[in-house]
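coords please:
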Amino acid sequence: MDNLTSALARTRYISLTTFRKDGTPVATPVWVAGESGVLYVWTNAESWKVKRIRRDGRVTVTPCDARGGPRKGAPTIEGRATVLDEDGLRFVRKLLARKYTWQFWLTDLPATLVRRGRRPHVGIKIEISST
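Got it, this is the predicted structure:
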């Protein structure tokens, strides 16, 4: 993993910015994990960010706090996002569970119980653009 991707993967949150059809940026704070030079996030399959990524995979990422506020002096990096299939989701869940431990399970388990085992989530793969 290159230094930049590795640094992003170590942060607690990134602001993931996707783009509407008219080009308007929409930023959302998300948990992030990294593996082999790629960033991964996990989100609800019906979220608008997933719909925007399916239409246009162009994204930017910035280290941020839990509310999405960028960290002081943090760079904004361009990348390409792809929505993953079921196998990809399992892989992303393992990465996030390893990084966030009990917090991940505290978030995932109640939703799974309420939905009777169904997990309406997707994994998103983010490849950082070379500069």
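
hey, let's count contacts and neighbours off CA atoms from now on
Will do.

what ranges does the chain have for its strands?
Assigned by DSSP state E, the strands in the chain fall at 13-19, 25-31, 33-35, 38-44, 58-64, 77-83, 121-128.

from Pro110, how far out is the residue in the chain sticking out farthest from the centre?
Going by CA atoms, centre = their mean, the residue of the chain most distant from its centre is Arg116, 24.5 Å out. Using CA to CA, to the nearest Å, Arg116 is found at 10 Å from Pro110.

one more to put side by side:
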Amino acid sequence: MSVPGEIAASKQISLTTFRKDGTPVPTAVWHVAAGNTVTTVSAADAGKVKRIRRNPEVEIVACDIRGKVTPGAQPVRGTAVLLPPTETETARRLLERRYLSARIGGGLSRLLRIKRPPGIGIVITL
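Modelled structure (predicted):
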């Protein structure tokens, strides 16, 4: 299954992970869609990363920057994989190509040698 057009075209997606008791936890994230995968990056110590380690089943849907789901958007289930540090940097670069803010922030941190907080790439396969 390839990434639906509404998800690929949206600036943000709502990435829903699940707690131990099954409670859904949605989070708005930037993403890059390619083929049947969606890639994003998160802080390594974020709750969503901890939940993905325990349960890789996730759900994504198009949303706005505040996480409000686009009317009529259909959620899609997928399986998330956490990337090793070498591939996380590649995922950051993908996001920088798509988002100006990420490009500016990433460029400045490299130029000024500012150490970023540890991050981790997430690839969701639909």
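
which helix runs longest in the first structure?
Ranked by residue count and defined by DSSP state H, the top helix of the first structure is helix 86-114.

distance check, Thr24 of the first structure against Arg52 of the first structure.
On the measure of CA to CA, Thr24 of the first structure and Arg52 of the first structure end up 11 Å apart.

tell me which of the two has more neighbours.
Higher neighbour count among Thr24 of the first structure and Arg52: Arg52, with 17 against 10, using other CA atoms under 10 Å.

contacts only, for the more buried one.
For Arg52 of the first structure, the contacting residues are Thr18, Phe19, Arg20, Lys21, by CA atoms under 8 Å, 6 or more residues apart in numbering.

with the residues you listed in mind, which one is nearest to Leu84 of the first structure?
Closest approach between the contacts of Arg52 of the first structure and Leu84 of the first structure, by CA to CA: Thr18, at 16.2 Å.

report the central residue of the first structure.
Val41 (2.5 Å).

wouldn't it be in contact with His121 here?
No. Using CA atoms under 8 Å, Val41 of the first structure makes no contact with His121, being 10.4 Å away.

from the chain's centre, how far out does stretch 99-112 of the second structure sit?
How far stretch 99-112 of the second structure lies from its chain's middle: 18 Å, per CA atoms, centre = their mean, to the nearest Å.

oh, I was asking about stretch 67-87 of the first structure
Centroid separation for stretch 67-87 of the first structure versus its chain: 6 Å, with CA atoms, centre = their mean.

in the second structure, what stretch matches that stretch?
The aligned range for stretch 67-87 of the first structure in the second structure is 66-86, by TM-score structural alignment.

that stretch: end-to-end distance?
30 Å.

list the buried residues for that stretch?
Under the neighbour-count criterion of 16 or more other CA atoms under 10 Å, stretch 66-86 of the second structure has Gly67, Lys68, Val69, Thr70, Pro75, Arg77, Gly78, Thr79, Ala80, Val81, Leu82, Leu83 buried.

quick check, nearest of these to Asp45 of the second structure?
Of all those, Asp45 of the second structure sits closest to Leu82, with 12.2 Å by CA to CA.

and the closest residue in space to that closest one that isn't next to it in sequence, what does it touch?
Once flanking residues are discounted, Leu82 of the second structure sits nearest to Ile122: 4.8 Å by CA to CA, 6 or more residues apart in numbering. Counting by CA under 8 Å, 6+ apart, Ile122 of the second structure touches Thr39, Thr40, Val41, Ser42, Ala80, Val81, Leu82, Leu83, Thr88.
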